[in-house]
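S.K.: Sequence plus predicted model, see below.
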Amino acid sequence: MDHTQILDAYMDRIGYKGSHNPSLDVLNGITSAHVRTIPFENLDILLGKKININVDAVFEKLVIQKRGGYCFEQNGLLLYVLKLLGFQVTPISARVRLEKPRDFIPPRTHVFLRVEIAGNSWLTDVGVGGVSLTSAIQLIENLEQKTNHETRRIVFEKNRYFHQVLYASGWTDVCEFTLEEMPEIDRELANWYTSSHPKSHFKDRLIVAMAGDDGKRFTLVNREFSERDRYGLAIKTEVKSPKELIQILKEKFNLTLPPDTEFLTPGLQWK
């Protein structure tokens, strides 16, 4: 496929019909459409499959096969698309801090994107699960920024930036970073750890997430399905059988799998 065909296929996948000019409006439009249609998920890891983050493999999986993926796939695809559109974009390494205390050091196994537009730096991240950005935020410290979903901000403490999300309970860390670029070789190494290391949290739980309309978020962690509003308040239900799990993946996340699919993870030990 040539570049025009690649862009057409991607835009059709996410349902984006707007301009292709490298502007903030376009960046926001694509970010929003992407996270509403391509789910964050780690299903292939639990099916014993290798995660290939080569751009051709990612395009085949996320666009042609209409599957989802995690940060190296999601933001890798978006990185490729934005470059084709003429954006000045850099992959940035980070440590995911969700539900982690500040004295804990998580591995540097996350990548998001820094985009330069008209002399200003913007950050977008379609690969951080239930808190993926639905519009870009500007790289400005201590500025509360509304997105299509939650309010966000960037703070700088002890030589580190922290991307935070505002819930009803207060500000919560999403990830920390230093603005260091994450080249392809570093993404390959981090992807190996994330998908293969026994201590990776993607090995011991099923995780699926997607953004909805009106600030809603849908997440599935093992047998718990949650529908969350923009303030972080969630309605949770228990998935009671493998059949129901496959049904929720189809109805809530547009993921179609064979009805006899079995996920190898301790979190899905059915009675």
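M.R.: Arrived safely, thanks for sending.
S.K.: switch to C-alpha atoms for all contacts and neighbour counts from now on
M.R.: OK.
S.K.: Any idea how many residues pack against Lys236?
M.R.: For Lys236, the count of nearby residues is 14 (other CA atoms under 10 Å).
S.K.: okay, now the one to match up with it:
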Amino acid sequence: MSSATPAQEGTAQAASSVWRFEGFDLDRYFTRIGYTGGAEPTFETLRALQLADATSIPWDNIDMVLGRPAVLDPTGVLDKITIGRRGLTCEERTTLFAAALSALGFHVECRSARVRMGAKKITGLSHAVVWAEVDGLAYACDVGFGVGPLEPVRLEDGARSVVGRWEHAIRREDGEWVLSGLREDGWVDLSAFADVPRYPVDNLYTNHFLSTHPRSPFRKSPRVSRINAEQMVVLNEGELRVATPVETLSAVEVAPEDTPRVLEEEFGVVLGAEDGALVVARIRDMRDKPAYNTPEEILG
């Protein structure tokens, strides 16, 4: 029996209902991610869906590089990854996964998160995490990280997740949940979030900053990634890297003019001739510009 007050229960229902979208096409979503499992709101369904979603849809920031806003309605997101043959940003992936879970009958909310990637300083709330509840237990589903956990991580201090070679853990610290992953240099804090609901309008504000601010770290060059249970492939700052969680297997430089081809061959991200030319021009224009990755650098 729940110990929440009526007001708290009402807030939780409101936080969940905002991710429910009429007419969401589950069949088209299932086809795109290759999902053929059950459709009941169980942990088994949640786990299988996150694995299929995370390993079939690449993360890409191409629209941010070109100064375009993200697609933040579920139907538009589906169009982007099917008709458009593109990857998705954090906010787009969060919107899509939350909409799918809601359509299946899960109680689903989202949380605003601070990306740490080992940083000790306070970073901005630039990330979003899907929060799902099954049989009274809460789970973090970080589908938007790109190279994050491949399964839900239970929101319990010390909980761990192991899928293939990827190991993640979550802990409670100073009123927040801190998600960490095992990487080449040991355990690295990836993100942190509090138990405060995030709404679709929050995605709009976050994406506007990341897509338009001249010092946004996502505007300089393409950052694209895909992941499976064994390894990840990442294009960042003109370098194509293949790695396991603890070892870099290969790293090669990608010339600006080769970027559209690499995007298609390595990630299945297809750019039209016009967008391909714009991306190449952007890379060349920004090649010698400084990268802004800390709050102090970004805000000037």
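M.R.: Noted; the coordinates are in hand. Everything quoted here is computed from the prediction, not taken from an experiment.
S.K.: quick one, strands of the stretch 201-300 of structure 2?
M.R.: Counting by DSSP state E, counting those that start in this stretch, the segments of the stretch 201-300 of structure 2 that form strands are 223-227, 232-236, 239-244, 247-253.
S.K.: Show me what Val252 of structure 2 aligns to in structure 1.
M.R.: Aligning on TM-score structural alignment places Val252 of structure 2 opposite Thr237 in structure 1.
S.K.: One more: Val129 of structure 2?
M.R.: In structure 1, Val129 of structure 2 lands on Phe112 (TM-score structural alignment).
S.K.: which non-adjacent residue is nearest its match?
M.R.: With sequence-adjacent residues excluded and distances taken as CA to CA, 6 or more residues apart in numbering, Phe112 of structure 1 is closest to Asp125, at 5.0 Å.
S.K.: ok, the one you found touching Ser132?
M.R.: Yes. Applying CA atoms under 8 Å as the test, Asp125 of structure 1 and Ser132 come out as touching, 5.8 Å apart.
S.K.: can you tell me which of the strands of the stretch 201-300 of structure 2 comes nearest to Val65 of structure 2?
M.R.: Closest approach to Val65 of structure 2 among those is made by strand 223-227 (9.0 Å; CA to CA).
S.K.: For the counterpart of Phe202 of structure 1 in structure 2, list the residues it contacts.
M.R.: Matched to structure 2 by TM-score structural alignment, Phe202 of structure 1 sits across from Phe218. Counting by CA atoms under 8 Å, 6 or more residues apart in numbering, Phe218 of structure 2 touches Asn61, Met64, Val65, Leu210, Ser211.
S.K.: Setting the sequence-adjacent residues aside, check what's closest to the fourth one.
M.R.: Once its chain neighbours are removed from consideration, Leu210 of structure 2 has its nearest residue in Ser216; the separation is 5.3 Å (CA to CA, 6+ apart).
S.K.: Distance-wise, check that neighbour relative to Gly124 of structure 2.
M.R.: 12 Å (CA to CA, to the nearest Å).
S.K.: higher neighbour count, those two?
M.R.: Just comparing Ser216 of structure 2 and Gly124: by other CA under 10 Å the higher neighbour count belongs to Ser216, 21 against 14.
S.K.: Pretty sure the more buried one sits against Phe209.
M.R.: Yes. Taking CA under 8 Å as the definition, Ser216 of structure 2 is a contact partner of Phe209 at 7.3 Å.
S.K.: which neighbours do the two share?
M.R.: Common neighbours of Ser216 of structure 2 and Phe209 (CA under 8 Å, 6+ apart) do not exist.
S.K.: Distance-wise, check the counterpart of Thr261 of structure 1 in structure 2 relative to Tyr205 of structure 2.
M.R.: Matched to structure 2 by TM-score structural alignment, Thr261 of structure 1 sits across from Ala277. To Tyr205 of structure 2, Ala277 of structure 2 is 28 Å away according to CA to CA.
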